[in-house]
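Enquirer: Prediction below, plus the sequence it came from.
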Amino acid sequence: MMKQLHKQSSVNHRRDEETPSTLSSPYSPKALKHPRSLPRSINYLFKEQRLLFILVGILIGSTFFILQPTLSRFGPSDPNSAMNTVSRSFSTAHDLVSKPTHAKVGRVPVGLGKRRLRIVVTGGAGFVGSHLVDKLLDRGNDVIVIDNFFTGRKNNVVHHFGNPRFELIRHDVVEPILLEVDQIYHLACPASPVHYKYNPTNVMGTLNMLGLAKRIGARFLLTSTSEVYGDPLEHPQKETYWGNVNPIGERSCYDEGKRTAETLAMDYHRGADVEVRIARIFNTYGPRMCLDDGRVVSNFVAQAIRKQPLTVYGDGKQTRSFQYVSDLVNGLMALMDGEHVGPFNLGNPGEFTMLELAEVVKETIDSSATIEFRSNTADDPHKRKPDISKAKELLNWEPKVSLREGLPLMVRASPSCHHPNPFLCSSQLGRSLKDDMEGVTGIEENGSSEWGRQRLAGSSVLPP
């Protein structure tokens, strides 16, 4: 019995010794792998020679950019080569970016000779405005003319119709308008006594155009006048002279209106950072000037052409300075393209009495003309002569055409038009045509007097 128990115990003991090795084999830990010496990303580059291809690509690119400036100095050996085309394009772009500009850029990129500017000229169908439009288009700019045709004429700009860089908008600047332009020449304002007494307000147009300049970041040029000096106590007049103006006289609507316009321009410049330029224009004459508009040159020329006596008011010793329109246009453009706010006197310092002017007109048009004296008008300045030393120094501008040279040009260069008197303004055409057609039935319903009323009322009817 004891032997059997001992034998059974021995068998169990051997089974227990064999069991752990058998059972433990499935749970034995895996052998540790040999640790890698490089990160996975670098190891990836070494496989399949990827690093070699990357290095070759970098070498090719570096070689191209090193040799490119040298190759661009030589002419293309093959005009059809894509490589030469890319090289020339890259060189041109580099030159455009690196080339310095000498003008102050600011918000309005003016003074860039090769950049085509978009420019609006208010009153661009008028006497001075139409000549300015001619010069701006000749310079290669895009020009938009805004005019209500109160004193302007479509015939002054009709030669630009069909030009893709010219646009004409019939609009009164007393109402706001939205445009996208680089520069604004603000000339829209009746400048002769006959017209500004009929339409005495000229502040709202300036305010609207200044608001447009502020909104779009355009440079704004205001055409002010020597009338801001009134009947001056300083002679010749410098820009620093404040003037001697009757604020309630018959002429004051124009004088004070321009003084107010200058104030508004400077307020927008100081308060809203609008780039403004101010020109004070002295007496101007030339082709497309309206006759019978109350200004002395046009009055004398009209009377001489009609064989009428030349009317001199007062004793004829009042003095004025007269500049030819081309000189004024050059001055306006020099001011706009310059970097000085102003104001600047733009006029011819050559001074003439009214009697001397009458003699020049007689010599030019009709030597047999007579002179008729009449009583002087109220608030008529006794002397007027610009000091243009500031414009000479800062704008490099001075007038070139003398009165004796310019007056014959004015008479000979009268534009052709359908009406027999090419000098008449739009506001005068209705009255003149009505006088020519007296007695014709239906004139009030369909004729020119109705057209004249529509013209003054601001309708969309254009002159013939």
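Expert: Perfect, thanks for sending it.
Enquirer: from here on, contacts and neighbour counts on C-alpha atoms
Expert: Fine.
Enquirer: Which stretches in the stretch 351-464 of the chain count as strands?
Expert: Under the criterion DSSP state E, counting those that start in this stretch, strands of the stretch 351-464 of the chain are mapped to 351-353, 371-374.
Enquirer: can you check the stretch 201-350 of the chain too?
Expert: Counting by DSSP E, counting those that start in this stretch, the stretch 201-350 of the chain has strands at residues 219-225, 276-281, 284-285, 310-313, 319-321, 323-324, 344-346.
Enquirer: For these, give me a markdown table that also has mean neighbour count and distance to M204.
Expert: Putting those into a markdown table (neighbours: other CA atoms under 10 Å; distance: least, CA to CA, whole Å) gives the following:
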| stretch | mean neighbour count | distance to M204 |
| --- | --- | --- |
| strand 219-225 | 25 | 13 |
| strand 276-281 | 25 | 17 |
| strand 284-285 | 22 | 25 |
| strand 310-313 | 20 | 33 |
| strand 319-321 | 20 | 29 |
| strand 323-324 | 24 | 28 |
| strand 344-346 | 29 | 23 |
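Enquirer: now those in JSON lines, with distance to D292?
Expert: Output for these, formatted as JSON lines (distance: least, CA to CA, whole Å):
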{"stretch": "strand 219-225", "distance to D292": "20"}
{"stretch": "strand 276-281", "distance to D292": "20"}
{"stretch": "strand 284-285", "distance to D292": "13"}
{"stretch": "strand 310-313", "distance to D292": "12"}
{"stretch": "strand 319-321", "distance to D292": "18"}
{"stretch": "strand 323-324", "distance to D292": "18"}
{"stretch": "strand 344-346", "distance to D292": "24"}
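Enquirer: what's the spacing between R50 and S62?
Expert: Relative to S62, R50 is positioned 19 Å away (CA to CA, to the nearest Å).
Enquirer: Ok, H195 next?
Expert: Separation of H195 from S62 (CA to CA): 73 Å.
Enquirer: Neighbour count for these two, which is higher?
Expert: Ranked by neighbour count (other CA atoms under 10 Å), H195 and S62 place H195 first, with 17 against 12.
Enquirer: next, the one to line up against it:
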Amino acid sequence: MSKRILITGAAGFLGSHLCDRFLKEGYNVVGMDNLLTGNIKNIEHLFPIKEFEFFHHDVTKFVHVAGKIDYILHFASPASPIDYLKMPIQTLKVGAMGTHHLLGLAKAKGARILIASTSEIYGDPLVHPQTEEYWGNVNTVGPRGVYDEAKRYMESITMAYHTFHQLETRIIRIFNTYGPKMRLDDGRALPTFMSQALRGEDLTMFGDGSQTRSFCYVDDLVEGIYRLLLSDYSSPVNIGNPQEITLMQFAEEVLALTGSKSKIVFKPLPQDDPKQRQPDITKARNILGWEPKIDRHEGLKRTLEYFKLHI
């Protein structure tokens, strides 16, 4: 009998890719999204598939799904600064109340749950690269605190359910990810640079461009999520690409790839914006046998084709 999985945030960038992957693996997939930042177009191709169901629901309210549930992937949350600065209360609620409701559902169904945490729990890191043992450098009352602390609480309550209720839990810490189905206006570096380059607009660089990021293509990330869910490891695991690049280098790569003549213009660095971001993926390699396979040049080419269709 096919396994049944609930994926929250199903109409979002990552959630929609996860729906595709688990359907391909033979699962019955229940997608759930309140469409606050998700886009129904990301999953409308799945509606004719009988193994797919969709519920338009906000997980900050009580969550009920009839029938058996074997697995839950909790990916519901605003995930870009432009979103969580605009919706700070909703961001905190989905990390706290939403996670609590889904842990309760997992307990009631006897399901294994994987929650999507983030490299942002490390804040503006004082340790480089970031290992899972690093506790972070986070400003709790700064503008980014609503997202960072929501995810830190999410990890804490998940581990509490694991230790107190013996619930099967998995925690992934996601580093910068990109690929098709990203929102063109979500405010992060890649969609911003690529959209601006394709429109012939100046590229907006916050700070001097020396801050670093490590970009992982979405297919690689989904493979890491799949392996972690089916593993027997309950502590947090970093999933990301350890190839570090400055944002200035990244902007120049986007300009070269698009053939754009756009200039780079500089604006002040936002408060608490991390200066460095690079995952230590030793655990992912050793425990999951996972590491990224798709290099950035190939991943950017695939992403560019998507953006060209939607600009």
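Expert: The structure has been received and is ready for your questions. In this text, all values refer to a predicted model and were calculated from it rather than measured experimentally.
Enquirer: quick revisit: I'd like the strands of the stretch 351-464 of the first structure as CSV, with distance to V173 of the first structure and mean neighbour count appended.
Expert: Output for the strands of the stretch 351-464 of the first structure, formatted as CSV (distance: least, CA to CA, whole Å; neighbours: other CA atoms under 10 Å):
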stretch, distance to V173 of the first structure, mean neighbour count
strand 351-353, 35, 19
strand 371-374, 37, 13
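Enquirer: In CSV: these, plus distance to Q237 of the first structure.
Expert: Below are the strands of the stretch 351-464 of the first structure laid out as CSV (distance: least, CA to CA, whole Å):
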stretch, distance to Q237 of the first structure
strand 351-353, 12
strand 371-374, 28
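Enquirer: Check which residues of stretch 278-289 of the second structure are buried.
Expert: Across stretch 278-289 of the second structure, burial judged by 16 or more other CA atoms under 10 Å covers 278-284, 288.
Enquirer: Surely N148 of the first structure is in contact with D172?
Expert: Yes - between N148 of the first structure and D172 there is a contact at 5.0 Å, judged by CA atoms under 8 Å.
Enquirer: Compare those two and say which is more crowded by neighbours.
Expert: N148 (26 against 18).
Enquirer: quick one: contacts for that one?
Expert: N148 of the first structure is in contact with 123, 170-172, 458, counting by CA atoms under 8 Å, 6 or more residues apart in numbering.
Enquirer: Pick the one among those residues closest to L207 of the first structure.
Expert: Set against L207 of the first structure, the nearest of the contacts of N148 of the first structure by CA to CA is D172 (12.8 Å).
Enquirer: any idea how far the closest one is from K238 of the first structure?
Expert: 33 Å.
Enquirer: Contacts only, for L105 of the second structure.
Expert: Taking CA under 8 Å, 6+ apart as the test, what L105 of the second structure contacts is 63-64.
Enquirer: That one pairs with which position in the first structure?
Expert: Matched to the first structure by TM-score structural alignment, L105 of the second structure sits across from L212.
Enquirer: what residues are up against the residue lying farthest from the centre of the second structure?
Expert: Outermost residue of the second structure with respect to the C-alpha centroid, by CA atoms, centre = their mean, is K261; its distance is 31.1 Å. K261 of the second structure sits next to 197, 200, 255 when contact means CA under 8 Å, 6+ apart.
Enquirer: which of these line up with contacts in the first structure?
Expert: Comparing these with the first structure on both residues aligned by TM-score structural alignment, their matches' CA atoms under 8 Å, the contacts found in both are L255.
Enquirer: Buried subset of the contacts of K261 of the second structure, written for ChimeraX?
Expert: Selection of buried members from the contacts of K261 of the second structure for ChimeraX, criterion 16+ other CA under 10 Å:
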select :197,255
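Enquirer: Break down the stretch 51-200 of the second structure into its helices, ranges please.
Expert: 81-86, 88-93, 99-109, 145-165, 189-199 (DSSP state H, counting those that start in this stretch).
Enquirer: buried set for stretch 45-56 of the second structure?
Expert: Neighbour-count burial for stretch 45-56 of the second structure flags 46, 52, 54 (criterion: 16+ other CA under 10 Å).
Enquirer: Closest one of those residues to H310 of the second structure?
Expert: For the buried residues of stretch 45-56 of the second structure, the nearest to H310 of the second structure is L46 (19.7 Å; CA to CA).
Enquirer: So the equivalent of the closest one over in the first structure versus S326 of the first structure, what's the distance?
Expert: Structural alignment (TM-score structural alignment) places L46 of the second structure against H160 in the first structure. From H160 of the first structure across to S326 of the first structure, the span is 18 Å (CA to CA).
Enquirer: Same check on L394 of the first structure?
Expert: Distance from L394 of the first structure to S326 of the first structure, counting by CA to CA: 19 Å.
Enquirer: How about P69 of the first structure?
Expert: 47 Å.
Enquirer: Check M266 of the first structure too.
Expert: M266 of the first structure is 27 Å from S326 of the first structure, by CA to CA.
Enquirer: same question, F150 of the first structure
Expert: For F150 of the first structure, the distance to S326 of the first structure equals 23 Å [CA to CA].
Enquirer: Looking only at neighbour counts, state which of the two leads.
Expert: Shown here are F150 of the first structure and S326; by other CA under 10 Å, F150 has more neighbours (24 against 21).
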